[in-house]
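1. just need the structure, nothing else, for what follows:
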Amino acid sequence: MRFKRSEGLSASEKLLAELCDRSFLKLWTYPNLFKKPPGKELIDLLVVFGNDVIIFSDKSCSYPNTGDADLDWSRWYRKSIADSAHQIAQAERWIRSCPDRVFLDAKCTEKLPIELPNATDMRVHRICVALGALDRAEAETGTRALKIEPAVLNDAGRFTVGRTDKATSWVHVLDDTSLMTVLSELSTIKDFIHYLDSKVALMETGNFKFAEAETDLLARYLWHDRTFPIVEVPYRIEPKLWEKVEASPEFLAGREANEVSYFWDGLIEYISDRYLNETLEFGNEYSMSDHERIVRTMAGETRFFRRILSKAILERAEIAKQQAISTLLPSDQGDVSYVLYIGRGDQGGDHAAYRTERAKNLQLRCVAAKAVNPEKRFVVGLAMDARGVKGSSEDFFLIDTVGWSAEDIGRAQKVRTDLGYFKAGSAIMSRISEDEYPGGRKAVDVPGLANELSGLTVSESIELAAMLKTRWDRSG
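-> Model prediction:
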């Protein structure tokens, strides 16, 4: 094992680590970090993903019961939220000024294995996990949630969170309910960070005044195509909006449609787990930064796009039982192209020789893909075998073309021309129209897929193209 990280110390820290592992994946999630000197705990959980750093502090405490409602709230707020915001501010200062002195263990012998961004490029997102107040909140207000009111400073309003003077910027407060809901519904780093950024922008407009719960904010955001609609006058968010949205057939259909998207998460965890355990057949020699860069590109997809990519791969894995297929897959990231190559398997022959040939086919197609989309910087290649093949294997490949010259692009075009990759006559184009919330929202048109079905007769190509079209029409 390349390193050993904590899984959380207290029950609430373990819950937080488990939720973040599921949403952000283990390679980017680090509970219970320490600083040196003096080897004291730095923060309860840190997520590092490129230039984005998410700082979680969990200072959850039991709710006091002195008989004085205002005093009880003030004491709980100080221990659970104010102290948490202070810890976040201290941790932020430390990782900006001393990024090489962040450790996984209290003895400070094992450094944080992932590279922190430099202070200039770092985008910090601050999360306070505040558990333990909802029973009293429900008893006193009838609502089992912490309210959100941007104008409130510190503990000025009971069971209400707004600004804090313990931090220089917004600290997002998640309670028992919203922690589970937000991390479950925004279960990728890109989705989660976009929500946090959108929420901060909303708070700073001045027109949003009040929400009964964080989950109502989330409901408004999700149901308006992951945005907060611009409102020119002061307004409050409709109470219990989350319950209405979550109960809608369209929302439930979208949640069910997303189940297939976890195939993409599985690919990322599969290769990362084997890299960390040094059990990859090829690639164990890569540095942590090189490996992380490959899988970070894949992890940069939203949940919706992971659904699209997963469906495309699994459907082509069925087709590959008849014939190897290569496809240019879309990305939600403007500078990324994916190349998928699925072989039929070794057919009982020499698997090593088959895999070498499959990897060569993938790499050449990745070069050709740059000629198809020269504006894309990264080309990620994925090679695998047809579904159900015995002894199957996978290969992953990344090309960063940032330094490519016009001559390099010309050579890529020559590979594409000479070998006929992703060209009219050798590729069948299909288009995707997918609803995030089937039955109730507008479909999203995704750029075309170039499907290579080399070695087939004209009639076989037409048959497979029709199969692809039928499946996508049905899924949309």
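
2. could you use CA atoms for every contact and neighbour count after this?
-> Noted.

3. following the helix or strand harbouring F34, which helix or strand shows up next?
-> Taking DSSP states H and E as the criterion, F34 maps to strand 29-35. With elements assigned by DSSP H and E, the helix or strand that comes after strand 29-35 is strand 41-49.

4. what sits up against that next one?
-> With contacts defined as CA atoms under 8 Å, 6 or more residues apart in numbering, strand 41-49 is touched by 8, 13, 17, 24, 28-35, 53-58, 87-88, 91, 102, 106, 114, 116, 189, 296.

5. now the angle from the helix or strand just after that strand to strand 29-35?
-> Scanning forward in sequence from strand 41-49 by DSSP H and E, the next helix or strand is strand 52-58. With axes from the mean of the first three to the mean of the last three CA atoms, to 10 degrees defining the directions, strand 52-58 sits at 80 degrees from strand 29-35.

6. need the contact partners of strand 52-58.
-> Residues outside strand 52-58 that contact it (CA under 8 Å, 6+ apart) are 12-13, 43-48, 80, 84-85, 87-88, 91-92, 117, 122-130.

7. now list the buried members of these.
-> In these, burial by neighbour count holds for 12-13, 43-48, 80, 84-85, 87-88, 91-92, 117, 122, 124-130, counting by 16 or more other CA atoms under 10 Å.

8. of those, which belong to strands?
-> The members of those that map onto strands under DSSP state E are I43, D44, L45, L46, V47, V48, V124, H125, R126, I127, C128, V129.

9. excluding its backbone neighbours, what's nearest D165?
-> For D165, ignoring the flanking residues on the chain, the nearest one in space by CA to CA, 6 or more residues apart in numbering is N154 at 6.9 Å.

10. before we go on, could you also do this sequence so I can check it against the first one:
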Amino acid sequence: MLKPIQKEPSVNESERILSSIATNTFFSLWCYPSLFRSAGKGKELIDLTVYFDNTLILFSDKGHVKFQAHSEINLAWSRWYRGAVKESAKQLHAAESFVRNHPDKIFLNSKLEDPFPFDLTNPRLKIHLIAVTRGIGEHAKRFFDTIKPGSSGTLGYYYQVPEKTLLEKPFFVGDVDQEKTFVHVLDESGIHLLLEELATPADFIHYLEVKEKAIREQKLLLSAGEEETLGFYLQEDGDRGFGDIQNLPENKGNFFAIPEGEWEHYRRTVAYALRHQHKVKARLWNEITARFADCIVDARVGEGRDLPFLTHSNAVQVLASENVHSSSCLASTLFEKFDSVPKGIRSSRSVQSLSNPGRMYVFVFFPWDDKYKSYEEYRQDRTACMQLYAHVARYKFQKAREILILGADTKGSPGGSETIFAIDASVPLSSEERVAAQKIMNTYKILDNISEKRVKTPDQPKNIGRNDPCPCGSTRKYKKCCLIKGMQ
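-> The predicted structure is shown next:
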């Protein structure tokens, strides 16, 4: 029987802010403030933990570490760096070590009564570490303005150099310990920007992975700020609606840098405007995902109350694993179909995921009839109908490896709910199952006349990098020509 998840509240206001904005991206189902470990008399593991699809993100938030502005600048910087960055990194690496060594000794609260609901024992578990700093922006801006007025006031990043060098460069941080897991050091503007722009678990995690690879393997040396790194990433085509960070071939393996102005340049492009439109539409998909997630956390599911927690969370994880581009297109397809279905008519729409090849969605709109004595009885019939669609979908979409069926009311129904279940379609149907699916399809007119919508993302042309010659025939680089919005 599904039970409510009882989370421990955040310790202070700074951690509450972090938990709140992280939950907007990762949903209540995968976001956990103040987990505790059974060793050490129930000591807190870390300030915030996010788990999603065998990936763990650990956040350390030290709040406002005092910057001693009255002291000599290098001395003030080195003291702040040790208190805000080094201490966070130490805490993060200790938490990572505990997870690796004692994955079954992590609990939701200090009473150590409810274990963490996800399995952390997988040897391929990925862990990302993020140190959040606060209150440093005003001091950074004041310092950088003495060099060149108009600074954004964000931390700069200088990788591939020893800590001694960083301590002599105020308001620059880097790779805290190159022998351990990389730590992303983000000021408050940086973490807000990433969670706002990378507004899905898939987008956020992909960015962390790409950035870490660029630093540790491709020799990214310097970035003028996290916003500049993000701007660079979003302007590159990483395929399937993701961005990328690549060292240019002409560098011949030498160090490369991300200069100041990348974010502002990106904000003037058509690509930014298109992505903004996708983000707006993706919120509709996220709202559906959030409702499912909240219902699981609160144990208020409509169907499958007797099924285990992971069965529910794995189904919703499918919805949440779409990136912004894919979520936008799925939401558009879903609501366009909903608006077009006549009252009292059963209908469906099938569509492929853009960010997850091999995944197919089938949206089933099931009408209310006055014969139903209750809404619960209606939902039972709708679920039975969805199961028929699942049988036929496996037959119709034999190249799909995963199928998600989403059932919803049609216009005019007295209720308002959705039901989902995910199907592993990687195992081929037997001959008996194919015959049964054909019979269901013909008898009940299910997916016999498929309305499948295939959508493409309006990204930049394939194989055209932003530093390549523009395909329009001008002599300018693509990023300085057709990629830029028409009006400067």
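
11. ok, how many other residues are close to the aligned residue in the second structure for G300 of the first structure?
-> Superposed on the second structure with TM-score structural alignment, G300 of the first structure falls opposite S321. For S321 of the second structure, the neighbour count with other CA atoms under 10 Å is 19.

12. before we move on, the earlier item: where does the strand holding F34 of the first structure sit relative to the chain's centre, distance-wise?
-> The chain centroid and the centroid of strand 29-35 of the first structure are separated by 20 Å under CA atoms, centre = their mean, to the nearest Å.

13. can you check stretch 423-442 of the first structure too?
-> With CA atoms, centre = their mean, you get 22 Å for stretch 423-442 of the first structure.

14. got a list of contacts for it?
-> Identification of contacts with stretch 423-442 of the first structure by CA under 8 Å, 6+ apart yields 250-255, 304, 308, 416-417, 420-421, 443-454, 465, 468-469, 472-473, 475-476.

15. in it, what's buried?
-> Neighbour counts over stretch 423-442 of the first structure (16+ other CA under 10 Å) mark 423, 426-430, 432-438, 441 as buried.

16. the stretch 251-400 of the second structure: strands as residue ranges?
-> For the stretch 251-400 of the second structure, the strands defined by DSSP state E, counting those that start in this stretch cover 256-258, 347-352, 359-366.

17. among those, which is nearest Y375 of the second structure?
-> Nearest of those to Y375 of the second structure, taken as CA to CA: strand 359-366 at 12.4 Å.

18. comparing the closest one with the first structure, how large is the average distance?
-> Once fitted to the first structure, strand 359-366 of the second structure is off its aligned match by 1.4 Å on average (mean CA distance after the TM-score superposition for the first structure).

19. so where is that strand in the first structure?
-> With TM-score structural alignment applied, strand 359-366 of the second structure matches the range 336-343 in the first structure.

20. same check on stretch 24-32 of the second structure?
-> Under TM-score structural alignment, stretch 24-32 of the second structure corresponds to residues 22-30 of the first structure.

21. repeat for stretch 190-198 of the second structure
-> Mapped onto the first structure using TM-score structural alignment, stretch 190-198 of the second structure spans residues 178-186.

22. list the contacts of that stretch.
-> Here stretch 178-186 of the first structure has contacts from L19, C20, S23, V129, A145, F192, A213, E214, T215, L218, R303, using CA under 8 Å, 6+ apart.

23. cutoff 6 Å now
-> Outside of stretch 178-186 of the first structure, the residues within contact range by CA atoms under 6 Å, 6 or more residues apart in numbering are F192, T215.

24. now do the buried residues in that stretch.
-> S178, L179, T181, V182, L183, L186.

25. and those residues, which is closest to K244 of the first structure?
-> The nearest member of those to K244 of the first structure, counting by CA to CA, is T181 at 14.4 Å.

26. ok, Y63 of the first structure - contacts?
-> Y63 of the first structure makes contact with W76, A133, according to CA under 6 Å, 6+ apart.

27. circling back to that earlier point, closest to A324 of the first structure among the ones in strands among the buried ones among the contacts of strand 52-58 of the first structure?
-> Distances from A324 of the first structure to those, taken by CA to CA, are shortest for V48, at 37.5 Å.

28. counterpart of the closest one in the second structure?
-> Matched to the second structure by TM-score structural alignment, V48 of the first structure sits across from Y51.

29. state the distance from that match to F116 of the second structure.
-> From Y51 of the second structure across to F116 of the second structure, the span is 10 Å (CA to CA, to the nearest Å).

30. now swap in T419 of the second structure and tell me
-> Where F116 of the second structure is concerned, T419 of the second structure sits at a distance of 26 Å (CA to CA).

31. do the same with P342 of the second structure
-> Taking CA to CA as the measure, P342 of the second structure falls 45 Å from F116 of the second structure.

32. ok, the two, which is more surrounded?
-> F116 (21 against 13).
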